[in-house]
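Q: Need coordinates for the following:
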Amino acid sequence: MIQELLTYFNPLDYVVIWLVVAFLIALYVSFNTFPAIFMISVKKQLMDEPGSRSVHSKRTPTLGGIAIFMSLVVVITTLGALLNTKVLLLLLGGMSILFFLGLKDDLLVLSPKKKFLGQLLAALVLIIFTDTRIVGFFGIFGITTLPYWFSVLFTLFVYVLIINAYNLIDGVDGLAGSLALFACAAFTYIFLKTQDISMATIAVATIGSLIPFLRLNFAKKRKIFMGDTGSMIIGFLLSFFVVRFLSEAQIYRTSIFYNSAPILALAIVFFPLLDTFRVFFIRIVFHRKSPFHADQNHLHHGFLRLGYSHIQTTTCIVIINVILFVLALLFKDFEIHLQLILLLSIGTILYSTVFLYHWILNSKSKSEINRRDTLI
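A: Got it, this is the predicted structure:
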């Protein structure tokens, strides 16, 4: 009886209930894992020590990624048998590689070279065994289909870029987690539109795992960070969502997102990529240093210097990213090069507007002070 039910069961026939169950499982596991993480972190003194670059002044547990990982493991284990099992098991394998690397880095510190190799291995597992890769540029710059070897290399580049971009923005309370929550909500919408229930399930489960974390990440007492464990897993998941979305849209030209898939994907991860390229440019061109040299030139540091709180900084950045995604949806029927130009232009303007506004205010204040000094 049970076997027959499982054989003919299709989650798409009960999609709302299915996604609610996935969300609640992840939420429950994540919520109930954090007390143990706090107890172990405090007892074993597994804390993040404030440094010269830190925007925090107190020692804080940094193992929040464990709860996120455990939530996803439980969802994949319990619900994965009724989904695309092969893809989910390989996804879980890649996540496990990054989980243990991130955990070691949070506890003992891991060399960048070993983290980089681990990221390549986790990505290659999915690229090779599922053949999920970026097969073309959708006509951007006149390029449609890529040679296999270049397709694999470019897909690896996208994985490494997004994973490390999310790691780099994890410097303000709630920023990495909130952007990841928004990205998962956006991908849930997209995957439901394309009827990719397996990816929609994982995206919703990730939302469920992030909500208890964000509650604690924003808290003043019993605060916790996701650490490299969490940021690498989240970055890996989102990079897989991007690659999966682009791969499926390229293969099935009847997809409603065929003409806009790369623009929508870019809109979803716009801020992490913008901040990464901006910081690398500043470090290489202006400071003549390695692009991986740590500093306080990130956009979120700029918001803090303007007097914004952590919550205000996170809220402002996430709202702008949501606006960009909505605009990308509205532009999805435009010619693809026009979509790209609009997204890059509007995105850059929106993120620059905050700083320009404060610069104008400061200029007016200085002019007013000088005028008063002259009169006196």
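
Q: For the rest of this, base every contact and every neighbour count on C-alpha atoms.
A: OK.

Q: How far off centre is the helix or strand harbouring residue 342?
A: Per DSSP states H and E: residue 342 is located in helix 336-375. Taking Cα atoms, centre = their mean, to the nearest Å, one finds the center of helix 336-375 at 27 Å from the center of the full chain.

Q: Quick check: buried residues in it?
A: Neighbour-count burial for helix 336-375, with 16 or more other Cα atoms under 10 Å as criterion, is recorded at 336, 339-340, 342-344, 347, 350-351.

Q: is it possible to export those residues to TSV including distance to residue 149?
A: Putting those into TSV (distance: Cα to Cα, whole Å) gives the following:
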residue	distance to residue 149
336	25
339	28
340	26
342	31
343	29
344	29
347	32
350	37
351	36
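
Q: all helices for this structure, in order.
A: Secondary structure of the chain (DSSP state H): helices at 2-8, 15-43, 64-79, 85-107, 112-130, 148-168, 175-193, 197-217, 227-251, 261-268, 270-281, 299-305, 310-330, 336-375.

Q: name the helices or strands packed onto the fourth one?
A: This points to helix 85-107. In terms of contact count using 3 or more Cα pairs under 8 Å, 6 or more residues apart in numbering; DSSP states H and E, helix 85-107 is assigned the packing partners helix 64-79, helix 112-130, helix 227-251.

Q: from the buried residues of helix 336-375, which is closest to residue 228?
A: Of all the buried residues of helix 336-375, residue 351 has the smallest distance to residue 228: 26.0 Å, by Cα to Cα.

Q: what about that closest one, distance to residue 302?
A: With the distance defined as Cα to Cα, to the nearest Å, residue 351 ends up 11 Å from residue 302.

Q: Same check on residue 48?
A: Counting by Cα to Cα, the separation of residue 48 from residue 302 is 23 Å.

Q: Quick one: residues contacting residue 223.
A: 60-61, 216-217 (Cα atoms under 8 Å, 6 or more residues apart in numbering).

Q: same thing but at 6 Å, please
A: Taking Cα atoms under 6 Å, 6 or more residues apart in numbering as the definition of contact, the neighbours of residue 223 are 216-217.

Q: now residue 134
A: Shown in contact with residue 134 (Cα under 6 Å, 6+ apart): 151, 155, 243, 247.

Q: okay if I get those residues as a markdown table plus neighbour count?
A: As requested, these are arranged in a markdown table below (neighbours: other Cα atoms under 10 Å):
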| residue | neighbour count |
| --- | --- |
| 151 | 18 |
| 155 | 23 |
| 243 | 23 |
| 247 | 18 |
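
Q: this one next, for a side-by-side:
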Amino acid sequence: MPSNLYHFLAFIISAAVVLIATPIVRKIGLKSGRVDLPGNRKVHKQPMVRLGGISIFLGTLVALLVIWGSGGFIDAQGNHLAPPEEYAIWGVTIGGLAFFLIGLMDDLFGLSPFSRLFMQAAVASIAWHVGVSIDFLTVPFQGLTSLPDWVSLPVTVLWLVGMANAINWIDGLDGLAAGVSGIAAVIMLVVSLFMEQPAAALIAASLAGGALGFLRYNFNPAKIFMGDGGAYFMGFTLAGVGVIGLVKSVTTAAVFLPYLILAVPILDMSAVIVDRLRTGTSPFVADKRHLHHRLLNLGLSHRLTVLFIYALTLWVGSLALAFSGMPSGLTYAIGATVLLSYTSWWVRQQCR
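A: Here you go, the predicted structure:
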């Protein structure tokens, strides 16, 4: 079977599982009373099931297992993966499961911020040990620099844990985290294939199918939320694909690409943390300082706010396509820039 067909099947299988499983998960959540109640920081006005991450995880896992069982875990030359590469693939998959379970426990029972961070750091450390590791960084005036293990470990843990929480932090409006993650996953799929990393691209394809399929029930007005389980799973998986699919390529552009593709949640989380510290507030205390809160305060509607952030995510993703050296990548970047410019103009008109 052609390699690209495996990726198409992974996307379709994951989306199909999510479309079928989400109504079932919602029904179970309503019967069990596992709902997110309205509150001061909440945009929704009625109790909402917040277990949608279960269906996203199931869709991604089922798709990967089907492709793996059919022999689809191959390298760019069509050969079965050698053990180190396969360990890294399963490191991302099983690490995603662990992050999903941490978030699910938080959804069901509530966990303290420090206990969540401790468990996330432990899982990320194990993922680093099996090959999900950042081995190179671009250092100003020095270029691409190889990292010793004692530096690689904390950098990798910070990246994996940070991205999981960044996706969770932007999960404040209907369809926002799912759409941003789906767009980022599609971009990572395309770039990973261009970088001849088809195995990593399979994870991206499965995640993209699950995230975009979930939008059927999560876009405004949402019928179900993904919860911390879904957000942590998607954030860790995106970060893991960035490591094994892009950062492993020893070029300055490749090392830079994951951070560019995920720039929107990274910058949002960074700005909020800096603002909280500047005002003497704990970084772990939730508030309304996120980008989507600020756009809502400017007068944008719920849907326009989400669509504008989608456009931002697509724009930085198109820049990644251009920086990767992909043919027509610059054309995509120009097109996305035009789209973002029009969207920004429309936003200004709505805020007047």
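
Q: and of the helices and strands packed on helix 85-107 of the first structure, who's closest to residue 19 of the first structure?
A: Taking Cα to Cα as the measure, those were each checked against residue 19 of the first structure, and helix 64-79 came out nearest at 10.4 Å.

Q: Helix 197-217 and the closest one, what's the angle between them?
A: When axes from the mean of the first three to the mean of the last three Cα atoms, to 10 degrees is applied, the directions of helix 64-79 of the first structure and helix 197-217 differ by 150 degrees.

Q: so where is helix 64-79 of the first structure in the second structure?
A: On the second structure, the counterpart of helix 64-79 of the first structure by TM-score structural alignment is residues 52-67.

Q: List the buried residues in that stretch.
A: Residues of stretch 52-67 of the second structure classed as buried: 52-64, 67 (neighbour count, 16+ other Cα under 10 Å).

Q: Farthest pair within those residues?
A: Going by Cα to Cα, the two entries of the buried residues of stretch 52-67 of the second structure that are most distant from one another are 52 and 67, at 23.3 Å.

Q: Looking for the alignment partner of residue 274 of the second structure in the first structure.
A: Under the alignment (TM-score structural alignment), residue 274 of the second structure pairs with residue 281 in the first structure.

Q: residues near the closest residue to its match other than its chain neighbours, how many?
A: In space, residue 281 of the first structure comes closest to residue 291 once its chain neighbours are excluded; the distance is 7.6 Å by Cα to Cα, 6 or more residues apart in numbering. Neighbourhood size, residue 291 of the first structure [other Cα atoms under 10 Å]: 17.

Q: Wait, residue 291 of the first structure touches residue 283, no?
A: Yes. Under the contact definition of Cα atoms under 6 Å, residue 291 of the first structure touches residue 283, with a separation of 5.4 Å.

Q: who's more crowded, residue 48 and residue 302 of the first structure?
A: residue 48 (19 against 15).

Q: where's residue 120 of the first structure relative to residue 273 of the first structure, distance?
A: In this view, residue 120 of the first structure and residue 273 of the first structure are 19 Å apart by Cα to Cα.

Q: ok, the two, which is more surrounded?
A: Neighbour comparison, residue 120 of the first structure and residue 273: the larger count goes to residue 273, with 20 against 16 (by other Cα under 10 Å).

Q: Once you drop chain neighbours, what's closest to the more buried one?
A: Once flanking residues are discounted, residue 273 of the first structure sits nearest to residue 165: 6.1 Å by Cα to Cα, 6+ apart.

Q: now the one you found: how far from residue 22 of the first structure?
A: Using Cα to Cα, which is the criterion applied here, residue 165 of the first structure is 27 Å from residue 22 of the first structure.

Q: Check residue 270 of the first structure too.
A: 27 Å.

Q: Who has more neighbours out of the two?
A: In this comparison of residue 270 of the first structure against residue 22, neighbours counted by other Cα under 10 Å, the higher total goes to residue 22 at 26 against 22.

Q: The second structure: which residue goes with that one?
A: Structural alignment (TM-score structural alignment) places residue 22 of the first structure against residue 10 in the second structure.

Q: quick one: its match and residue 204 touch, right?
A: No. Counting by Cα under 6 Å, residue 10 of the second structure does not reach residue 204; the two are 9.1 Å apart.

Q: count of neighbours near residue 116 of the second structure?
A: Residue 116 of the second structure: 17 surrounding residues under other Cα under 10 Å.

Q: Looking at the helices and strands packed on helix 85-107 of the first structure, which is nearest to residue 30 of the first structure?
A: Residue 30 of the first structure lies closest, by Cα to Cα, to one member of these: helix 64-79, at 5.0 Å.

Q: post-alignment, that closest one versus the second structure, mean distance?
A: Superposing on the second structure places helix 64-79 of the first structure at an average distance of 1.1 Å from its equivalents, by mean Cα distance after the TM-score superposition for the first structure.

Q: What is that helix packed up against?
A: For helix 64-79 of the first structure, the packing partners by 3 or more Cα pairs under 6 Å, 6 or more residues apart in numbering; DSSP states H and E come out as helix 15-43.

Q: buried stuff in the helix it packs on?
A: 15, 18-19, 21-27, 29-31, 33-34, 37-38, 41.

Q: how far does stretch 309-327 of the second structure sit from the chain's center?
A: For stretch 309-327 of the second structure, the gap between its own C-alpha mean and the chain's C-alpha mean amounts to 15 Å (Cα atoms, centre = their mean).

Q: ditto for stretch 242-250 of the second structure
A: Distance of stretch 242-250 of the second structure from the chain centroid (Cα atoms, centre = their mean) equals 16 Å.

Q: List the buried residues in that stretch.
A: Judged by neighbour count using 16+ other Cα under 10 Å, the buried positions of stretch 242-250 of the second structure are 242-249.

Q: Ok, stretch 219-239 of the second structure next?
A: Of the residues in stretch 219-239 of the second structure, those with enough neighbours to count as buried (16+ other Cα under 10 Å) are 219-220, 222-239.

Q: Now for the residue lying closest to residue 340 of the second structure once chain neighbours are set aside, how many residues are close by?
A: Taking Cα to Cα, 6+ apart as the measure, residue 340 of the second structure lies nearest to residue 311, with 5.7 Å between them; neighbours along the chain are not counted. One way to gauge burial is a neighbour count; for residue 311 of the second structure, by other Cα under 10 Å, it gives 22.

Q: So what does residue 311 of the second structure match up with in the first structure?
A: For residue 311 of the second structure, the residue aligned by TM-score structural alignment is residue 319.

Q: Could you report the separation of that match from residue 213 of the first structure?
A: Per Cα to Cα, residue 319 of the first structure is found 20 Å from residue 213 of the first structure.

Q: ok, now residue 80 of the first structure?
A: In this structure, residue 80 of the first structure lies at 23 Å from residue 213 of the first structure, with Cα to Cα as the measure.
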